[in-house]
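any chance you could fold what I've pasted below:
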Amino acid sequence: MFSRINQIIYGGLVAVILGLGVWSWYQGQKVDSLQAENHAQAQTIIQLELETATLHQALMEEQQAVEKQQQITNELKAKAESKREKVRIIFKDSPCANTDLPSGVIEQLQ
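Below is the predicted model:
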């Protein structure tokens, strides 16, 4: 009788030990899989941060170029306004037929 009970107990223990071993192996595989996924995501984050930094630098360069272009545009507008004002004064204050226009104004009118 004890022999049959001992076999059942030993069989149950073996089943529990095998079950725990399989469960432990499965959990180890799951942890390894999650670690690999975590590493891949970390690499993706690093790559995206580098791309973001590159895009930010390009944006700053574009912004500086636009500001410089606006400055040049404003200077050209001021020069054009000055020349326009000179022409207006000449036409207003002097008889047109007897007055020579400055060469810069003539070039601009052509």
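
switch to C-alpha atoms for all contacts and neighbour counts from now on
Fine.

which elements pack onto the lengthiest helix in the chain?
Longest helix in the chain, counting residues (DSSP state H): helix 2-93. With contacts defined as 3 or more CA pairs under 8 Å, 6 or more residues apart in numbering; DSSP states H and E, helix 2-93 has these neighbours: helix 103-109.

also this sequence, please, to line up against the first:
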Amino acid sequence: MNSTRGQVGIQMLLTAEQEAQQIVSAARNLKLTRLKQAKDEAEKDVADYRSKLESEYQKKLSETSGNSGSTVKRLEEETEIKIQKLKESASKVQPDIVGMIMKHITAVKN
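All right, here's what the predicted structure looks like:
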């Protein structure tokens, strides 16, 4: 009776050990699954964040490029206006300057 009882006890221990191994294995698999999900979510978050930063960068880049283009155009217009004013001013004083030069060239010194 003792040997039968001992074998039943051993069999119960073996069964309990197998159940424990299955529980541990299931817990490990669940942990690995959760880690993989967390990693996938983190990679998605990083990709979303990177995409957001890239779009903000491109937006700022296009705004800056647009501003420099409009700045160049504005400066060209201002330069043309200044050149036109200088030409008008030069054409007003040109007869006086030509007269002074002719007077100095034709003047005879004693």
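
quick one: TM-score?
TM-score for the superposed chains, counting by TM-score structural alignment, normalised by the length of structure 1: 0.68, backed by 95 aligned residues with a CA RMSD of 2.3 Å.

so how much does the longest helix of structure 1 differ from structure 2 once superposed?
Average distance, helix 2-93 of structure 1 versus aligned residues of structure 2 after superposition (mean CA distance after the TM-score superposition for structure 1): 1.9 Å.

roughly how far apart are residue 45 of structure 2 and residue 38 of structure 2?
From residue 45 of structure 2 across to residue 38 of structure 2, the span is 10 Å (CA to CA, to the nearest Å).

cool, and residue 64 of structure 2?
Counting by CA to CA, the gap from residue 64 of structure 2 to residue 38 of structure 2 is 39 Å.

what's around the aligned partner of residue 34 of structure 2 in structure 1, how many residues?
Residue pairing (TM-score structural alignment): residue 34 of structure 2 is matched to residue 25 of structure 1. If you count neighbours by other CA atoms under 10 Å, residue 25 of structure 1 ends up with 12.

distance of residue 25 of structure 1 from residue 76 of structure 1?
76 Å.

and residue 59 of structure 2, how far from residue 75 of structure 2?
24 Å.

one more: residue 7 of structure 2?
Taken as CA to CA, the span from residue 7 of structure 2 to residue 75 of structure 2 is 100 Å.

repeat for residue 32 of structure 2
For residue 32 of structure 2, the distance to residue 75 of structure 2 - CA to CA - is 63 Å.
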